[in-house]
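K.L.:
Here is a sequence together with a model predicted from it:
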Amino acid sequence: MSTFFFRRSVEKSFQLDESPTNLTLNPSKALPASAQPPFITSAVDDVMYIVNQVLQRTLNTGQKTVVASVVPSIGRVLGSDFFGMVQRRMRDECYPKAAIQGALPPENIIIAFLVLMNSLDVATDYLKRIIRSSIGTSTAEDAANAFADKYPFGNEATFVLKALKNMETGFEAKTSELIGEAVEVMLKQVMRPRLRPVLIETFRDVDYLVSSEEDNHAQDDNDSSDADIVSKRFERGWNAFTLPVKRILSPANYDKLLTSTVGYLARTLEKRIWSYYGRVNALGAVRLERDISGIVAAAVKGGRYELRDAFARCTQLVLVVNMEDDEWDEINQLDGRELEKASGMAWKLDDGERKRARALLRQ
């Protein structure tokens, strides 16, 4: 009966489901005061409220047989009905695909897709909180002892605890996988198409064959913004398409999306550096290193520091290009642990790649 009630309640929740209204990706427009993050569908709150009620009543019976029947059933309904409904909506109703080749998906479709991503993330977090409040303690041993009053016979308390944990991990595994797939969809359909023109504009008319006269002029002209024009262009373009997404997505989901986007940016940036073979001189190499550093700083701003690790190959490429001859000769003779010890860094470039990087410089 509990399973039927819960399944019918989930079905009803989606029939009455409502999404936040008036959300926008336009950074110049404020989000409605009535909508507060995290932005999720109403079905999440409704379903998780019912989960909490059914779970508490089940645990309060003090009967192992009831727990053995109801708790796995709740997990199955969450993993099939609730999860399946969100998955179908993401696939059939809100998949962010452009109507015209080369264009971006409609804004309302992107927002709906992001809200469903949030719904999965928040639902998982809600379930963890419900189970944590039911257990009431942090360690498995203490939790089993806490259940001992209601389930005093044999290993009943341990059985109940395991049933709750299995429900939590099973649901989290499914939602995490779907969120990962959704991140890849966002990267492919939204972030990559926006990033390509940003990089084109960032390096527009930038020359790394710098003469001494040009370098002196740039240093003497204190009012000129040419010195950091690349990083400014990139930061302006990067923020234009990442910050609107950030204010819609939950922090955990945005971190996953940012990590994937930064990884793609790092790979694209590395290809661009390699493309400058024979088009960089000594003064231009200094400018290139400064530009790459500025782009990295802008991309990871506001994110985890570990995001910088994605750019390790890029930063090492420009580092090798800018080495003095005697420093390069010393590094070039070392390998493995000796190289890491002498340079103080873990090298992502192998010996052949370091030599190729050095050859980028026009002598």
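P.N.:
Noted; the coordinates are in hand.
K.L.:
alpha carbons only for contacts and neighbour counts from here, please
P.N.:
Fine.
K.L.:
How is Q101 assigned, secondary-structure-wise?
P.N.:
Classification of Q101 by DSSP: H, G, I helix; E, B strand; the rest coil places it in coil.
K.L.:
neighbours of it, just the number please.
P.N.:
8 (other C-alpha atoms under 10 Å).
K.L.:
next one: Q15
P.N.:
Count around Q15 with other C-alpha under 10 Å applied: 10.
K.L.:
what's the answer for K256, then?
P.N.:
Quick note: K256 (other C-alpha under 10 Å) scores 15 neighbours.
K.L.:
That one and R304, how far apart?
P.N.:
From K256 across to R304, the span is 11 Å (C-alpha to C-alpha, to the nearest Å).
K.L.:
farthest residue from the center of the chain?
P.N.:
Relative to the centre of the chain, the most outlying C-alpha is that of F153, 45.7 Å out, by C-alpha atoms, centre = their mean.
K.L.:
Now Q87. Nearest residue, chain neighbours left out?
P.N.:
L178 (7.6 Å; C-alpha to C-alpha, 6 or more residues apart in numbering).
K.L.:
on that earlier part again, does the residue farthest from the centre of the chain count as helix, strand or coil?
P.N.:
Under three-state DSSP, F153 comes out as coil.
K.L.:
got the residue ranges for the helices in the stretch 101-250 of the chain?
P.N.:
107-135, 140-147, 156-186, 192-202, 212-220, 229-246 (DSSP state H, counting those that start in this stretch).
K.L.:
Now tabulate those in CSV and tack on distance to G263.
P.N.:
Below are those laid out as CSV (distance: least, C-alpha to C-alpha, whole Å):
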stretch, distance to G263
helix 107-135, 20
helix 140-147, 38
helix 156-186, 12
helix 192-202, 11
helix 212-220, 32
helix 229-246, 14
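K.L.:
which one is L319 nearest to, not counting chain neighbours?
P.N.:
E289 (7.2 Å).
K.L.:
which residues touch that neighbour?
P.N.:
315, 318-319, 322 (C-alpha atoms under 8 Å, 6 or more residues apart in numbering).
K.L.:
how much space between it and V296?
P.N.:
The value you get for E289 to V296, if C-alpha to C-alpha is used, is 11 Å.
K.L.:
next, the one to line up against it:
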Amino acid sequence: MATDYFTSGDASQLSLEKLRSLTNIEEIQECLRILDLEENQVDVDLDILLERRGQLEAELDKLEALRPQLGALSLQATNLLSIINGTSNVAERISAQVRQLDLEQSRVQETIEEVENVQELKLCINGMHSAMQMRDYEAAANYVHRASELDPRILNGEFAENAVPSSEYPDVPTKTLSDAKASLFSVFSKEFDAAVQNRDENNISRFFRLFPLIAIKPNFYADALTKLFENIAVIIDQHHPVVETHYGAGKMIRVLERLQEECDKQSRIILNTFGDEKQLMRKVADIRSYNNTPRRMIITPHRTGGQSRDSLSVQPRDIENMPDTREIDAVLTELAMISQRAHLYFRFMESRIKSEAEAMKINGVDVSLEKSTDDYNPNSFLSNSGLMKQIKHLINDYFLVEEYFLRRALEQAVEIDKIEEGNSTSSCVDDVFYILKRSAFRAVSTSNVDCIVTMVNIINQCLETEFIKVHQKRLILLNNLDVSCDYIQRLASELQDDATRTLAPLPEDHEDCRKAQKSLSSLSDSAINKFKQILQSGLEQLFKQLVKPRIRPILQEAYKDIKYVLNEDEYHDQESNDNFAKRFVNGFDSLLHIYKMTLTENNYNQIMIHLLDWLLFMWEKTILATKFNQLGALRFDKDLRAVSNYFSSRMQWSFRDKFTRLNQISTLLNLESLSEIYDYWGSSTKSSNPITWRLTITEARKVLGLRIEFKTEDVANIKL
């Protein structure tokens, strides 16, 4: 075992602890042997070193001689390293500054380029509009081409959308260019077709060169359907005489049937491809999901004069994943065009089928036909066709997508609503009615009556549920101002009473009492005056924008088929029907209901005062353009009293003095003879019941001239 332990013969492995632990004589002897060998080797190594001592000392002397030089070199190296580190830091700092300058320079250059591009875009758009107004189509097309060549990032950028629109052309650049291209394409197409018909080579060449400049993208699928329908129409026109000549009248209907079957097949391919490329099914599914998603309130900025304030709007949770409205707009436009072309084709086929079916009935039923002539009814023939079914399916999708487009566009218009300084209305009014106009005209362009009716209902619903509610919420702000005025006045009054009690030990004419009362009074006067100014301005804007435009139509509707030159039967008929009063009440009840329900009593009465002033002004103009006889004047007096009673039941404030002019007009119209005017006209010495007349002498003569029983010369000779 000792042998295995010491087989290495290495003395370095023999530690003092191991030696002390030895008890076996053999192991002790082996260790001694190993140590002797190690001692001998150490002696040999020492002898070798001693022999080289002189050489080593000489080498050490040389190194010692180099010590001063190495010290100097070390110091120099340290100084050099310090210099290099300083230079490196400076270089790194300068390099970082250079890189920052390069970055800033590149950004400045990009900004300059973007500004120049936006200036170019604005120049092109302004030039394009001017050229189109002057009918300089070459210049307009060149401007459109220059604008279209700009980077799409510039065209769609936020900077261009804010910088390019103006009060004259408020649309974003992409919308302006798109509308201009469509307008120019329509003009070029008409002029080119006219030139072809007139064989005008100059205009043919002229407009042929202009088409590429506007680079309008064709509605490929609508055009493909159009070509299919045109080819079918050409086949029918070309082969109808041949079939009728050789097979007899009415036999063309079998050809029409086969052509319609082929049309169904080919149109199915076109429309299915259209749906796949436009991802129509996915969009419809997304919109259905959007409509079923619970909505939440979010805060959106409402900007006023460049500054923003927060307002509430409602958004679904997954709005970020919804299709873009611009993309949907393009799909809807092509859908409308597809519907239009299909309905033109249906009308063409309907007329041909109808004429052929009538010819079959005249000639009797042909036994060679598999169907009865009754089966070739134009309505059933087309309504059962594959094309008609597919168009109906697309129109149903059109309703859903168009309604989403309309609602989403209205939401966006409200979200970005802003009031430019100096404008009396905010931007959402123009934006909303531009969107409504676009959707309505697109629905009309489908040539589908059901589509038009449905879209009108959708537009009405959107106005009632989206647009009116937005303004209804804003009416609350007017109420807040009105109630705030009351609260401020009440607060100031309570503070004055409390201050009087607190300062009771002091006489009322004491300087401190006067100072406190003056300060508290200024709280009421200053704040209330400012609030009332803003409130009055808001109520006036509300009246001008929403109420005033509806007064004239209501008055016109009330006066529909109403006249004041009546015989006995007509008078009694109007007396029993009372159509004017009924229409008037219905019209103004409908107009005023939302304001009655929403506004405070004070604000509502203020609106009613504005309404009454404008209504009476319009009514007076209407009356002064109407002819009367005695029965008609009596009927007008009753209508006037009905209107006065209507407003008396709906207003808390006294207003009857506002009817003074119309009451005086009614008084003059109801005179039995011209001489009776002296019983009323206060300026006459014969007057027994003088009144203050609001009508001038000229106006009084004009009113008397409205009575057909009073001669013009007699009216002119009245001395007033």
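P.N.:
It's in. In this text the structure is predicted, and so the values were computed from the model without any measurement.
K.L.:
TM value for the aligned chains?
P.N.:
The TM-score (TM-score structural alignment, normalised by the length of structure 1) is 0.64; 268 aligned residues with a C-alpha RMSD of 3.7 Å.
K.L.:
ok so, going back, of the helices of the stretch 101-250 of structure 1, which is nearest G75 of structure 1?
P.N.:
helix 156-186 (5.1 Å; C-alpha to C-alpha).
K.L.:
Let me know the angle separating that closest one from helix 107-135.
P.N.:
170 degrees (axes from the mean of the first three to the mean of the last three C-alpha atoms, to 10 degrees).
K.L.:
any idea what Y276 of structure 1 is structurally, helix, strand or coil?
P.N.:
coil.
K.L.:
residues in contact with it?
P.N.:
L360.
K.L.:
what do you get for K582 of structure 2?
P.N.:
A558.
K.L.:
before we move on, the earlier item: of the helices of the stretch 101-250 of structure 1, which stretch is the most buried?
P.N.:
Mean neighbours per residue, mean count of other C-alpha atoms under 10 Å, is largest over these for helix 107-135, with a mean of 20.
K.L.:
What span of structure 2 is that helix aligned with?
P.N.:
Aligning helix 107-135 of structure 1 against structure 2 (TM-score structural alignment) gives residues 468-496.
K.L.:
Tell me the residue in structure 1 aligned with K658 of structure 2.
P.N.:
Using TM-score structural alignment, K658 of structure 2 pairs with A310 in structure 1.
K.L.:
burial of that match, as a residue count?
P.N.:
19.
K.L.:
repeat for N603 of structure 2
P.N.:
Using other C-alpha under 10 Å: N603 of structure 2 sits among 22 other residues.
K.L.:
That one corresponds to which position in structure 1?
P.N.:
So, by TM-score structural alignment, N603 of structure 2 is matched to N253.
K.L.:
Mean distance between the host helix or strand of that match and structure 2 after superposition?
P.N.:
Element membership of N253 of structure 1 [criterion: DSSP states H and E] is helix 251-274. In the superposition against structure 2, helix 251-274 of structure 1 averages 0.9 Å from its aligned positions (mean C-alpha distance after the TM-score superposition for structure 1).
K.L.:
what's the residue nearest the centre of structure 2 in contact with, if anything?
P.N.:
By C-alpha atoms, centre = their mean, structure 2 has its centre lying nearest to A413, at 2.9 Å. By C-alpha under 8 Å, 6+ apart, A413 of structure 2 lies in contact with 427-428, 431-432.
K.L.:
thinking again about what came up before, now, which of the contacts of E289 of structure 1 sits nearest K348 of structure 1?
P.N.:
T315 (10.0 Å).
K.L.:
Next SSE downstream of the helix or strand the closest one falls within?
P.N.:
Element membership for T315 of structure 1 (DSSP H and E) is helix 312-321. Sequence-wise, the next helix or strand downstream of helix 312-321 of structure 1 (DSSP H and E) is helix 325-332.
K.L.:
what angle do that next one and helix 312-321 make?
P.N.:
130 degrees.
K.L.:
any idea how far the match of N603 of structure 2 lies from S212 of structure 1?
P.N.:
From N253 of structure 1 to S212 of structure 1 the distance is 47 Å (C-alpha to C-alpha).
K.L.:
What does the residue nearest to L319 of structure 1 correspond to in structure 2?
P.N.:
In structure 2, E289 of structure 1 lines up with D637, judged by TM-score structural alignment.
K.L.:
how close does that match get to H302 of structure 2?
P.N.:
On the measure of C-alpha to C-alpha, D637 of structure 2 and H302 of structure 2 end up 50 Å apart.
K.L.:
do the same with R408 of structure 2
P.N.:
Where H302 of structure 2 is concerned, R408 of structure 2 sits at a distance of 17 Å (C-alpha to C-alpha).
K.L.:
Figure out the helix or strand that the residue nearest to the centre of structure 2 lives in.
P.N.:
helix 386-415.
K.L.:
and that helix, which stretch of structure 1?
P.N.:
Under TM-score structural alignment, there's no match for helix 386-415 of structure 2.
K.L.:
Show the subsequent helix or strand relative to that helix.
P.N.:
With DSSP H and E, the next secondary element past helix 386-415 of structure 2 is strand 418-419.
K.L.:
Can you spell out which helices and strands pack onto that following strand?
P.N.:
strand 295-304, helix 427-445 (3 or more C-alpha pairs under 8 Å, 6 or more residues apart in numbering; DSSP states H and E).
K.L.:
ok, back up a step: list the buried ones in the helix holding A413 of structure 2?
P.N.:
Buried residues in helix 386-415 of structure 2, counted by 16 or more other C-alpha atoms under 10 Å: 386-388, 390-392, 394-395, 397-415.
K.L.:
same thing with stretch 54-74 of structure 1?
P.N.:
Quick answer for stretch 54-74 of structure 1 (16+ other C-alpha under 10 Å): 54-55, 58-59, 62, 64, 67, 70-74.
K.L.:
Could you give the residue range in structure 2 aligned to that stretch?
P.N.:
Taking TM-score structural alignment, stretch 54-74 of structure 1 hits no residues over in structure 2.
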